[in-house]
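Participant: predicted model and sequence below, questions to follow.
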Amino acid sequence: MKPVNKNDRITVHVEDLTHDGAGVAKVEGYPLFVPGALPGEDVVVHVLKTLKSYGFAKLIEIKQSSPFRVTAPCPVFDTCGGCQIQHLSYEGQMTFKQKLVRDAITRIGKLPDVPVHPVKGMEHPWRYRNKSQIPFGTQDGKVVAGFYQPRSHDIADTDICLIQTPEADAIMVSLKKSLAEMGIEPYEEATHRGMLRHVVVRKARATGEIMVVLVTKKKKFPQAAHAIELIQATVPEVTSIVQNINSEKTNVIFGAETLTLWGKDVIEDQIGDVRFEISARSFYQINPEQTEVLYGQALEYAQLTGKETVIDAYCGIGTISLFLAQQAEFVMGVEIVPQAIEDAKRNAELNGLSNTLFEAGPAEQVIPRWYKEGKKADVLVVDPPRKGCDEQLLRTILKQRPTRVVYVSCNPATLARDLRILEDGGYRTKEVQPVDMFPQSTHCEAVAWLELAE
């Protein structure tokens, strides 16, 4: 029998946070998830739903507050899904994220003795996003723009986002005010009507160059000249204005076709000493300041002397590959997206790094062929998506047995799962370094260093 029922109002003690930032309280061992509550707090809650092994409750009153609780500065923090833990001080966020990684490594990876270091955070953990993807729509006949509410595609209308650039805010507000008079109808996902779906703003930290991407339902865009004029007047620093056409009935942001309306086709940025050309659809790390920290950590764990051959699986546009190529004898990158490989080749040329090879295809197929051709790696670097490494790729690593593996992860749970597989196959995890790429959110990246056991 469950110790609580729907509509109960009870006082509970919060013990932990979930991976998405909800407080966890236990009533006779039965977990209740309480959004907005923080560890160490005594709170009054209203029970909303009870399932067999856990339930959900609404925070009503805080009886005993956490010393790490702060007032969230964002005006739409309670309704927007972009940030989950603005109400937790940055010191508290660092403690939570280290625990998040350590718990995963211990519980899922069964590696309690592996050191998980304190998180490398930011001195100023605001306004860090170099790319903003802003949906537009209408509510009660009014044009709205902002970010999606949690677990929905309803827009939390706002004029400011404290984790994106001021330039993105300015463009969002200016377009929102002017769409009606320009005769541009915001897209409505439910009816598949309207023109403007999203506005994507990218800013290069090193150069200050700004790209604005107008994602439209149709290619024909008669108001384009007015939109260009408005954007230029709002943010004169803009160097590229691009149209992307997405005519599909989908919630995927970009379509296949991209046209340059004004200015350059790309913007240029720099991480460390490496320059990158970024197009409208290029994958590029969101937080450039912390990307340098993350890649610096990967480089440290790779322990390159200038004599090593490195394979970078999931290489994207070559960001980590080119970082490594500065200190390795040769770097080979593989990525399943052909356009990303073209970007990687162009970026290698841009930096004069001829000690690189990039190939499109599944890593688990390309890497074994490289080995058969005699292209063997001393160090293998993986930076997979949230789902972790492909099972076949892990088998490939265990078969080819590079001396060192550097695992860059955006999901502690799948990192821990994959470390366990590699450990069982003969590797030893030396240490794990978390890096805070997304302050104010629950996401945490980490870099793991593995050596082949002798």
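Facilitator: Nice, thanks for sending it over. Numbering: from 1, shown residues only.

Participant: alpha carbons only for contacts and neighbour counts from here, please
Facilitator: Noted.

Participant: what about stretch 313-330, start to end distance?
Facilitator: 14 Å (C-alpha to C-alpha, to the nearest Å).

Participant: try this one side by side with the last:
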Amino acid sequence: MTETIELEIEGIAQGGDGVGRLEELVVFVSGAIPGERVRANVYERHTRFLRATVSEILRAAPERIAPRVSPGDHVPWQHIDYPAQVRLKGAIVAEQIRKFLPNIAVPIQPVIAAPQPWGYRNSARLHVDGSALGYHATGTKTVIDLTDDPLLLPVLREALAGLRQLSFAGLINEVTLRASAAYGYAAARLSPTLPADYPALVRLATSWMASTPGLAGITLNDEPLLGTTHIYDELDDVVFRLSLNSFFQVNHAQAERMVAIVQTALAPHGGRLLDAYSGVGSFALPLARFYDEVIAVEAHEPAVHDGRQSARDNQIQNVHFIAGVAERTVANLPGPFQAAILDPPRRGCHPALISAIIAHAPARIIYISCHPGLIGRDLMPLLTADYQITLVQPIDLFPQTPHIETIIALQR
């Protein structure tokens, strides 16, 4: 039987759940906001804590607003007004740093809010189940049929609307959409069901592009199907060539700010820069003009190919991309490096990479975290190796979600 509880929500947890107490137990409540009293259904019980989801708001917080998307599993904070989202994200970062790095002296800067709380995403990965097209429900493989997604840039919303007018059931199981924020067009990547019905897929692509003026190309997995196989976008005056499966920051305006923050924090003045987990070179290429040489290490080979092509297109000759796993590759690179950028995926840095960075002993390091709970784990070895934190700058790339990016600068 479902266990229902009532409690006051006193705080916010890493991951975005409200936090309350039931006698000696900590309760993490999804959908709750600090300052509320809620009735919640418990779905997971442990010795010291419970996990629950809101079933009824008994006393709403003033920051609670009406949801815009229903169902909205991919926008789990849409019920919180945006200024409050920013404050809560700052609280999450501060709590995690004070918990795991209690002795740092530098103040945590206020979160840099996004200029557009909606309509900012330049990419989307949508799943298909029969005629249902949308995102997976949280923790499941069930596809939530989505008629529209106001998180997306307008050209991607138009592409989504165009596809929904067509018959795609049985032909595809996944669609990746990518837009150029700088140039205002989009391209799509289809993953077909097997065996692929190639003639039907060509008809689908032709009809889709005909009804969607902003859609410039469609690929079948990574093979050309119709139109362009990649897009171009700009970041800090560098034009990037982007394959449809290469990573690029989803929030273009905030990505521009990140490049500026990293440049200021590094105070570059020549020498060599190491960019680990470099992707297509989002930092390596814009910062190349400040260094004698930049080494960009990335495991995803399509991203390396894009980075090399972008370097050629922009006539940047001092950036060298290496295709390889960061923790194995960096240890074997010849030094010295004057600076290093670590921008790992959500799982954080591999310990072997941190050890390799310590061995190279760059004077300045930029560590970029998209998981506040791992900041302490990744940075403690650097602090032990005589690095000091000089900047903690959270920046919101993902409005309507609890995700938060944090740029941390260290100096030896």
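Facilitator: Structure received. Since the structure is predicted, the reported quantities are computational estimates derived from the model, not experimental observations.

Participant: and the nearest residue to T258 of structure 1 once chain neighbours are set aside, which helix or strand is it part of?
Facilitator: Leaving aside its sequence neighbours, T258 of structure 1 sits nearest to N244 (C-alpha to C-alpha, 6 or more residues apart in numbering; 4.3 Å). Here N244 of structure 1 sits within strand 238-245, counting by DSSP states H and E.

Participant: if we can go back for a sec, quick one: the residue nearest to T258 of structure 1 and A280 of structure 1, what's the gap?
Facilitator: Distance from N244 of structure 1 to A280 of structure 1, by C-alpha to C-alpha: 8 Å.

Participant: more neighbours, the two?
Facilitator: N244 (27 against 24; other C-alpha atoms under 10 Å).

Participant: L261 is in contact with that one, correct?
Facilitator: No - N244 of structure 1 is beyond contact range of L261, at 9.9 Å (criterion: C-alpha atoms under 8 Å).

Participant: for burial, what's the neighbour tally of V43 of structure 1?
Facilitator: Residues near V43 of structure 1, counting by other C-alpha under 10 Å: 22.

Participant: hang on, the earlier thing: any residues in contact with both of N244 and A280 of structure 1?
Facilitator: Between them, N244 of structure 1 and A280 share these contacting residues under C-alpha atoms under 8 Å, 6 or more residues apart in numbering: 213, 258.

Participant: follow-up on the earlier one: return the distance of the strand holding N244 of structure 1 from the chain's centre.
Facilitator: 22 Å (C-alpha atoms, centre = their mean, to the nearest Å).

Participant: now the element after that strand, going C-ward?
Facilitator: strand 257-263.

Participant: centroid residue for structure 1?
Facilitator: I286 (6.6 Å; C-alpha atoms, centre = their mean).

Participant: aligned against structure 2, show me the partner of that one.
Facilitator: Matched to structure 2 by TM-score structural alignment, I286 of structure 1 sits across from V250.

Participant: ok so, going back, wait, is the residue nearest to the centre of structure 1 part of a helix?
Facilitator: No - going by DSSP: H, G, I helix; E, B strand; the rest coil, the assignment for I286 of structure 1 is coil, not a helix.

Participant: all strands for the stretch 201-350 of structure 1, in order.
Facilitator: In the stretch 201-350 of structure 1, the strands defined using DSSP state E, counting those that start in this stretch lie at 210-216, 238-245, 257-263, 267-271, 274-278, 309-313, 330-335.

Participant: in TSV: those strands, plus distance to R197 of structure 1.
Facilitator: Listed next are the strands of the stretch 201-350 of structure 1 as TSV, based on distance: least, C-alpha to C-alpha, whole Å:
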stretch	distance to R197 of structure 1
strand 210-216	5
strand 238-245	9
strand 257-263	14
strand 267-271	22
strand 274-278	21
strand 309-313	33
strand 330-335	29
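
Participant: nearest to Q400 of structure 1, of the ones you listed?
Facilitator: Between Q400 of structure 1 and these, the shortest gap by C-alpha to C-alpha is with strand 309-313, which sits at 11.6 Å.

Participant: can you show me the strands along the stretch 351-454 of structure 1?
Facilitator: Assigned by DSSP E, counting those that start in this stretch, the strands in the stretch 351-454 of structure 1 fall at 356-360, 379-382, 404-409, 427-435, 445-452.
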